[in-house]
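**Student:** Provided below are the primary sequence and the corresponding predicted coordinates.
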Amino acid sequence: MMYSSTPAIGAALLFSLASAVPNVRPRDTTDAALQPWVTVNDDGKPSTVTPVLSTVSGTPTVISGAPHDLTATVFTETSYGKVSTSTGTAPMATATGGEGAGSFQACHNKDGDGAPWCQPTAGSPLYPGVTYYFTWDPSYFTVPNTTILVQGNYVNETTGEVTDQAFESPKWSASWGFWSYKIEESLMKYQSAKNITLQLATLATGGNASQIISGPTVLITHYPGYQPDTGKTPDKTALAIALPTVLGFVALCLVGTCLWNRRARKIGLGNIMSRGRHGYGVGKSARSRMGLGKRNKANERIQLMERELEADGGDVYRDMPDRPRRDSDALGSLAGTPTEERRMDFHGPGSRDQRDRNLFRDELRRQDNERL
């Protein structure tokens, strides 16, 4: 345990260490410089160190003194690029390494105000992201091997009653005199600041709380001059869920549109055959496609004969439609007027198309001339 060694033995050990590895720091001989302090290693285990006043070459020197941050009275802090200097007592000790590694002043407050608590003091601001040491006087607990719980509770600001629990430590040895805890921003519950009351709950043999020791009320808030991040950075978890969902929805829409268009433009094979049978003449006989039915068998035979004659270079007879007579129908009273026939014989023996003459057409032309 921490306080099992006697002061004499501790002093002897410190002197032997000083002779082997000097740890001499010039500082004023004050009560604060000689106060015991606690160092916490990387495994989270504490050790108490008691400074020793000595003289080296005629100069008063404190051996194994506490770190400067625990005893200094002038402090310089940098917060969000702003440097500030203050005087007074040292601020609440904070851990500087993993598993709560660091150092703090040993607590001696067995019978004073707020006993057995030392740190934090009432109204102390605690900032998110910082690991603080909650300290108490181990000698306050007279029962050996006392197990406690360090608890933080929200309280009703009007009635002062506890509303719900903010945090709680695991089962902890009261003889260690401290518990380190990192303040989370969630403790503020999306507000600018939140009050939390601390307490120690001793545990009986069965693990139930047998005694509640009230502690200070602290303020969970941001550093002075804190500016919230206005640039909204996307949440990686939300983005990993939302992005595939949106892309999947877009892909589903595209596939659905393509399938819909394909279905709307699809022409069934049955429709093609049906159109062929009824619209395009596919499957009809040559006679049906040419419009030659049973009633027109005579016409069909005549047309076939005419095609055969034309193929052989022969002439085909066709009835000429009736034309009005030139004299009586068109000329009226002038039909009987004697006229001199002056015609040019384009189909005479010397004409160019004599070879192409159609005897049947010449006969019809002759008969027309006779009528005149």
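**Tutor:** Done, it's in. Residues are numbered from 1 along each chain as shown.
**Student:** switch to C-alpha atoms for all contacts and neighbour counts from now on
**Tutor:** OK.
**Student:** quick one: whichever strand or helix holds residue 247 to chain centroid distance?
**Tutor:** Using DSSP states H and E, residue 247 sits in helix 236-265. Put simply, helix 236-265 sits 17 Å off its chain's centre (Cα atoms, centre = their mean, to the nearest Å).
**Student:** Does anything pack onto it? Which helices or strands?
**Tutor:** Packing partners of helix 236-265 (3 or more Cα pairs under 8 Å, 6 or more residues apart in numbering; DSSP states H and E): none among the helices and strands.
**Student:** what's the next secondary structure element after that helix?
**Tutor:** Next in sequence after helix 236-265, counting helices and strands by DSSP H and E, comes helix 269-278.
**Student:** structure B:
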Amino acid sequence: MLSTSSLAAIAMLASAAAAVPNVKARATDAESLTPWVTVGDNGTPVTITPVQTTIDGTATVISGAPHDLTGTVFTQTSYGEITTSTGTAPAPTATAADGSGSFLKCNNKDGANAPWCRPDEGAIMYPGTTYYLTWDSTYFTPNTTVTVQGNYLNATTGEVTSQAFESDKMVATWGYWKLAATSDLMQGQSAMNISLQIVALNTTTGTRSTFVKGPTIQIANVPTYHKAPAAPPSGAALYIALPTVFGFIILCVVGGCLWNRKTRKIELGNVMSRSRHGFGLGKPRAGLSQRRKERKAAERVQLMEREIAAGGGQVYRDQPDWIDIPRRDSDALGSLAGTPTDERFHQPGARDGSARPQAGAERNYFRDELHRQDEDRR
């Protein structure tokens, strides 16, 4: 029979296992036996210690820590792409909107950066996520009241400028505080450095007595997503793609040349002959139908002019009637302007010998020359 202490131990393990949702048995390994803490929706932490047992001859760990806390290979999905990374697990975060989640129990009472465990130095935290800040609860005396502070840090000078946040008072044995990162902590900048510290209060006076410096974190915006460039084709894909592409290009070039040759053929007769398509380059001869239209239009215009003239109206013409306009060249020709050139106006005594010029009359040599040329043409 089991002793009373054994029954009590089994009952405690059963109650602890029941408090953890979706806990499954897992293979035995060193990390799976690490104690871990689960946080409920009320913020109260519960420490769970895994138990190693044997089921059907197989070594099994009951209430082991989740793989997200103890694993070294992590798979994450971001913007629809699955990435795999190895190394230290990322900073523990709440898995629900109410701040509930889990993290590994911190054991760093005398190590580097004691008593802090997470986050790591230089960790980047993004707005919209709740992170767990953890420390070793055994570092402080029992019933010690502490607060967690965050101070803005000048990255160039290392000087603390102002306070970013401060938690409510809590007992140090909780060993954690959840930080809800918000964009307000960035103060309009792309990133801000914050130095963490734990402040222990004097149990008697309530004043701050001890300051335990912690890691420096950075609150920054989520980095812009850049899709990785597609890998160039290689192997069989390259052997098939290259001939296909070059074949298509050659086909397009040859087809374009044949089409141009067919549609842009120039005959020699089109250039040399004036009787086939025109009287000159770029000025084709009007067709028969076009000439008929122009002739009918001219006939209609003439008919309208006759009707207007018969009615006593005046017909408009683009060119003036030179018969009714007097000559305006007398000023330029002088005495030659009114000189008749017809033979009937010749004076007797011209070159034909029919008469001689009258005495005292001046001979017109220009008129005689014109008359001589007319006689020679006859």
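**Tutor:** Yep, it's here. Predicted model, so just to flag it, every value in this text is computed and none were measured.
**Student:** May I have the TM-score of the superposed chains?
**Tutor:** The TM-score (TM-score structural alignment, normalised by the length of structure 1) is 0.54; 220 aligned residues with a Cα RMSD of 2.7 Å.
**Student:** before we move on, back to that, what stretch of structure 2 lies opposite the helix holding residue 247 of structure 1 in the alignment?
**Tutor:** With TM-score structural alignment applied, helix 236-265 of structure 1 matches no range in structure 2.
**Student:** Mind jotting down where the strands sit in the stretch 51-200 of structure 1?
**Tutor:** Along the stretch 51-200 of structure 1, counting by DSSP state E, counting those that start in this stretch, strands occupy 52-56, 59-63, 74-79, 82-87, 102-105, 117-119, 125-126, 131-136, 147-155, 162-168, 172-173, 178-182, 193-203.
**Student:** List the contacts of stretch 197-205 of structure 2.
**Tutor:** Under the contact criterion Cα atoms under 8 Å, 6 or more residues apart in numbering, stretch 197-205 of structure 2 has outside partners 144-150, 207-215.
**Student:** rerun at 7 Å
**Tutor:** Here stretch 197-205 of structure 2 makes contact (Cα atoms under 7 Å, 6 or more residues apart in numbering) with 144-150, 207-214.
**Student:** Could you list the buried residues of the helix holding residue 247 of structure 1?
**Tutor:** Residues of helix 236-265 of structure 1 classed as buried: none (neighbour count, 16 or more other Cα atoms under 10 Å).
**Student:** just the helices in the stretch 1-150 of structure 2 please.
**Tutor:** Here the stretch 1-150 of structure 2 has its helices, by DSSP state H, counting those that start in this stretch, at 4-18, 67-70.
**Student:** Which one of the ones you listed lies nearest to residue 33 of structure 2?
**Tutor:** helix 67-70 (9.6 Å; Cα to Cα).
**Student:** and that closest one, how far from structure 1 on average?
**Tutor:** Mean deviation of helix 67-70 of structure 2 relative to structure 1 after superposition (mean Cα distance after the TM-score superposition for structure 1): 1.6 Å.
**Student:** Report the distance from that helix to the chain centre.
**Tutor:** The answer for helix 67-70 of structure 2 is 39 Å, by Cα atoms, centre = their mean.
**Student:** rewinding a little: how about the strands of the stretch 51-200 of structure 1 in JSON lines, adding distance to residue 247 of structure 1 and mean neighbour count?
**Tutor:** Shown next, in JSON lines, are the strands of the stretch 51-200 of structure 1 (distance: least, Cα to Cα, whole Å; neighbours: other Cα atoms under 10 Å):
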{"stretch": "strand 52-56", "distance to residue 247 of structure 1": "70", "mean neighbour count": "15"}
{"stretch": "strand 59-63", "distance to residue 247 of structure 1": "67", "mean neighbour count": "19"}
{"stretch": "strand 74-79", "distance to residue 247 of structure 1": "43", "mean neighbour count": "11"}
{"stretch": "strand 82-87", "distance to residue 247 of structure 1": "45", "mean neighbour count": "10"}
{"stretch": "strand 102-105", "distance to residue 247 of structure 1": "49", "mean neighbour count": "23"}
{"stretch": "strand 117-119", "distance to residue 247 of structure 1": "54", "mean neighbour count": "25"}
{"stretch": "strand 125-126", "distance to residue 247 of structure 1": "44", "mean neighbour count": "20"}
{"stretch": "strand 131-136", "distance to residue 247 of structure 1": "42", "mean neighbour count": "23"}
{"stretch": "strand 147-155", "distance to residue 247 of structure 1": "44", "mean neighbour count": "21"}
{"stretch": "strand 162-168", "distance to residue 247 of structure 1": "40", "mean neighbour count": "14"}
{"stretch": "strand 172-173", "distance to residue 247 of structure 1": "51", "mean neighbour count": "18"}
{"stretch": "strand 178-182", "distance to residue 247 of structure 1": "40", "mean neighbour count": "20"}
{"stretch": "strand 193-203", "distance to residue 247 of structure 1": "41", "mean neighbour count": "20"}
